[in-house]
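**Student:** Sharing a model that was predicted from the sequence below.
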Amino acid sequence: MKQVRPKKNLGQHFLTDLNIAKRIADTVDACPNIPVLEVGPGMGVMTQYLVEKPRPFKVVEIDRESVAYLQENFPRLNDNIIGGDFLRMDLREVFDGQQFVLTGNYPYDISSQIFFKMLDNKDLIPCCTGMIQHEVAVRMASQPGNKQYGILSVLIQAWYNVEYLFTVEPGVFNPPPKVQSAVIRMTRNEVTDLGCDEQLFRRVVKATFNQRRKMLRVSLRQIFDANHPAPAGFFDDEIMTRRPEQLSIPQFIELTNKVASAL
């Protein structure tokens, strides 16, 4: 079968360097003995190494041409090629409710959505690895006080330990992207309960970073309204003079509980 043509509308940049493909595939070894799901395998440059690992393995691919290519070139996968949209899948059905490692050469334009879905299924996904845009990887691994520290940093690091593994240059892709890429690994930490309302935590983090240059006493006002006004003195607390990139995750949890009490 002829090679698959990369499609711009799907954000496809096919990795061509086999050494890098194997290095990415081997990142799943940090979480042994559980199944692996690869997102967006394309022509299977990583798949060829993942399929050799002694554990259950499935791929999910939205591109019909790529699905046909995989079916012809990876007969060992048999019924383990899922033709569909990862973002629309019920992940509990993939391995019958069993935990699994998520990996892939993720499309840049939906990588954040993939990781938000991972967070929604964090009890199913103890480990997530793969390649994303360098800028996003730096953001995810950033610590407080860094200008790259933001929404993704806080929401992911609340539940996962993030490792920036290595950088990948544009020349090893077809077509080459206009930016650098990076390989990351996220492993579930020991947190089972944030100690605050998780939905409100997300809301507070997003509200403050959406106005990241403003002090918290300004950005948090959008959470309150005429029906739920902020109580007197709420914005006088010292923490309200800070900006979101100055707050650690425990401080965001403390802030969420303050907001919850005020509401």
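**Tutor:** Perfect, I can see it now. Keep in mind it's a predicted model, so treat the numbers as computed, not measured. Numbering: from 1, shown residues only.

**Student:** contacts and neighbour counts: CA atoms only from here.
**Tutor:** Fine.

**Student:** what sits up against stretch 200-217?
**Tutor:** By Cα atoms under 8 Å, 6 or more residues apart in numbering, the residues outside stretch 200-217 that reach it are 150-151, 154-155, 219-220, 222-223, 235, 239-245, 252-253, 256, 260.

**Student:** Please report the distance of residue 236 from residue 242.
**Tutor:** 12 Å (Cα to Cα, to the nearest Å).

**Student:** More neighbours: which of the two?
**Tutor:** residue 242 (14 against 10; other Cα atoms under 10 Å).

**Student:** Which residue, neighbours along the chain excluded, lies closest to the more buried one?
**Tutor:** Counting by Cα to Cα, 6 or more residues apart in numbering, the nearest residue to residue 242 once its immediate chain neighbours are dropped is residue 215, at 5.3 Å.

**Student:** the strands in the stretch 51-200 of the chain, which residues?
**Tutor:** Ranges of strands in the stretch 51-200 of the chain, per DSSP state E, counting those that start in this stretch, are 57-61, 81-83, 101-104, 127-133, 160-168, 173-174, 181-188.

**Student:** What are the buried residues along the longest one?
**Tutor:** When you say that, I think you mean strand 160-168. Buried residues in strand 160-168, counted by 16 or more other Cα atoms under 10 Å: 160-164, 167-168.

**Student:** mind listing what residue 34 touches?
**Tutor:** Residues counted as contacts of residue 34 (Cα under 8 Å, 6+ apart) are 55-56, 99-101.

**Student:** redo that, cut-off 7 Å
**Tutor:** By Cα atoms under 7 Å, 6 or more residues apart in numbering, residue 34 lies in contact with 55, 99-101.

**Student:** here's the one I want to compare it with:
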Amino acid sequence: MKKYKPTFNKPSAKDDQSVRAKKHLGQHFLTDENIASKIADTLGYEAYNKVLEIGPGMGVLTKYLLEKKAEVHVIEIDTESVEYLESNYLHLRGRIHEKDFLKHDLSEIFGEDQFAVIGNFPYNISTQIVFKVLQLRDQIPEFSGMFQKEVAKRICEKEGNKTYGILSVLVQAFYEAEYLFTVPPTVFNPPPKVDSGVLRLKRKENFNLECNEKLFFTVVKTAFNQRRKTLRNSLKSLNLPDNLREDAIFGSRPEQLGFQQFIELTQKIEPYAISNN
């Protein structure tokens, strides 16, 4: 079968610096072609044929996404980057969206279709990106990309570790999370002060949370807001009855509970939370 070849100019990320990285947007442009190719390969491109890249910059990752058998869209808030992409990636015309990913209604782009999300994410909004993906999880079967290493590790961490936290529980309740590889600062322009890490999330199919979702999020966030305390103390603000708080699970600290145990905890709390509303 003849390999699909999209129509676009393929500038070298190392040679072309026509877009200035902007500190207030958290931009660090990836300059290593091999790493860009590896990130593009992290998606399985199954069960969907549409991909959204967040913050493409000068398109070092975009060029490799365009070689896949998928309809690629990019969303970029930087006008200078948008102009660059429109000039150099002709195949993307009509699918370059000059919008803020965190604020834009993605149904205007994808309707109710399934789509994957990928990117070299700005560190300053990376956790907000994950929370929005969780909100849209019914449409996003796969998510991968580059984070600050510490954040990527935290998302994929298991219970019993100090770095395990809110993002770990909430993400792992709905997705299989895998830390893939570490990326050094030297392959970016300008180089960040820390290492980066690439992860992949694959949605759990036919998964039922089996508890009130809003309450589940509240319980997890409230518990980790005072992570050094036992749940008996950290969940005091939920005004739970004393007899419930004597349950053995409330003697644990939040970092000791996996996502399934947080679901069970929410199930125990749910009757009282409903009666208190």
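**Tutor:** Yes, it's here. Since we're looking at a predicted model, the values are computed, not measured.

**Student:** TM value for the aligned chains?
**Tutor:** Once superposed, chain against chain, the TM-score is 0.95 (TM-score structural alignment, normalised by the length of structure 1); 258 aligned residues with a Cα RMSD of 1.3 Å.

**Student:** wait, which of the buried residues of strand 160-168 of structure 1 is closest to residue 188 of structure 1?
**Tutor:** The shortest approach to residue 188 of structure 1 among those belongs to residue 160, at 4.3 Å (Cα to Cα).

**Student:** ok so, going back, make a markdown table from the buried residues of strand 160-168 of structure 1 and add distance to residue 75 of structure 1 to it.
**Tutor:** Formatted as a markdown table, the buried residues of strand 160-168 of structure 1 follow (distance: Cα to Cα, whole Å):
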| residue | distance to residue 75 of structure 1 |
| --- | --- |
| 160 | 35 |
| 161 | 36 |
| 162 | 34 |
| 163 | 34 |
| 164 | 34 |
| 167 | 32 |
| 168 | 30 |
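
**Student:** Quick one: neighbours of the aligned partner of residue 47 of structure 1 in structure 2, just the number.
**Tutor:** Matched to structure 2 by TM-score structural alignment, residue 47 of structure 1 sits across from residue 62. Residues near residue 62 of structure 2, counting by other Cα under 10 Å, number 27.

**Student:** sec struct for the spatially closest residue to residue 62 of structure 2 that is not a sequence neighbour, please.
**Tutor:** Spatial nearest neighbour of residue 62 of structure 2, excluding adjacent residues (Cα to Cα, 6+ apart): residue 56 at 6.5 Å. When classified by DSSP: H, G, I helix; E, B strand; the rest coil, residue 56 of structure 2 comes out as coil.

**Student:** any idea how far residue 56 of structure 2 lies from residue 145 of structure 2?
**Tutor:** With Cα to Cα as the criterion, residue 56 of structure 2 and residue 145 of structure 2 are 12 Å apart.

**Student:** And for residue 168 of structure 2?
**Tutor:** 16 Å.

**Student:** Ok, residue 256 of structure 2 next?
**Tutor:** Distance from residue 256 of structure 2 to residue 145 of structure 2, counting by Cα to Cα: 28 Å.

**Student:** So these two - more neighbours on which side?
**Tutor:** Taking neighbours as other Cα under 10 Å, residue 256 of structure 2 and residue 145 compare with residue 145 leading, 23 against 17.

**Student:** contacting residues for the aligned residue in structure 1 for that one?
**Tutor:** Residue correspondence to structure 1 (TM-score structural alignment): residue 145 of structure 2 is matched to residue 130. Residues in contact with residue 130 of structure 1 (Cα under 7 Å, 6+ apart) are 24, 103-106, 183-185.

**Student:** And residue 130 of structure 1, how far from residue 105 of structure 1?
**Tutor:** Applying Cα to Cα to residue 130 of structure 1 and residue 105 of structure 1 gives a distance of 6 Å.

**Student:** from memory residue 120 of structure 2 sits against residue 146, does it?
**Tutor:** Yes. Counting by Cα atoms under 7 Å, residue 120 of structure 2 touches residue 146, with 4.7 Å between them.

**Student:** picking up where we left off before, what about the residue nearest to residue 242 of structure 1, how many residues nearby?
**Tutor:** Around residue 215 of structure 1 there are 16 residues (other Cα under 10 Å).

**Student:** Return the residue of structure 2 aligned against it.
**Tutor:** Aligned by TM-score structural alignment, residue 215 of structure 1 pairs with residue 230 of structure 2.

**Student:** Please apply the same query to residue 38 of structure 1.
**Tutor:** When structure 2 is aligned by TM-score structural alignment, residue 38 of structure 1 is paired with residue 53.

**Student:** if I've got this straight, its match is in a helix?
**Tutor:** No. Counting by three-state DSSP, residue 53 of structure 2 is located in no helix; its state is strand.

**Student:** what residues are up against it?
**Tutor:** So residue 53 of structure 2 contacts 73-75, 117-119 (Cα under 7 Å, 6+ apart).

**Student:** When you filter the residues you listed down to buried only, what's left?
**Tutor:** So, by 16+ other Cα under 10 Å, the buried ones in the contacts of residue 53 of structure 2 are 73-75, 117-119.

**Student:** How much space separates the residue sitting furthest away from the middle of structure 2 from residue 250 of structure 2?
**Tutor:** Distance from the centre of structure 2 peaks at residue 243, with 38.6 Å (Cα atoms, centre = their mean). Residue 243 of structure 2 sits 11 Å away from residue 250 of structure 2, going by Cα to Cα.

**Student:** Now the common contact residues for those two.
**Tutor:** With Cα under 7 Å, 6+ apart applied, the contact sets of residue 243 of structure 2 and residue 250 do not overlap.

**Student:** Pull the contacting residues for the one residue sitting closest to the centre of structure 1.
**Tutor:** Centrality entry for structure 1: nearest residue to the mean C-alpha point is residue 115, 2.4 Å, by Cα atoms, centre = their mean. Shown in contact with residue 115 of structure 1 (Cα under 7 Å, 6+ apart): no residues.

**Student:** residue contacts, the aligned residue in structure 2 for residue 139 of structure 1?
**Tutor:** Alignment note (TM-score structural alignment): residue 139 of structure 1 maps to residue 154 of structure 2. Counting by Cα under 7 Å, 6+ apart, residue 154 of structure 2 makes contact with 163-164, 168.

**Student:** just residue 155 of structure 1 next, same as before
**Tutor:** Applying Cα under 7 Å, 6+ apart to residue 155 of structure 1 gives the contacts residue 202.
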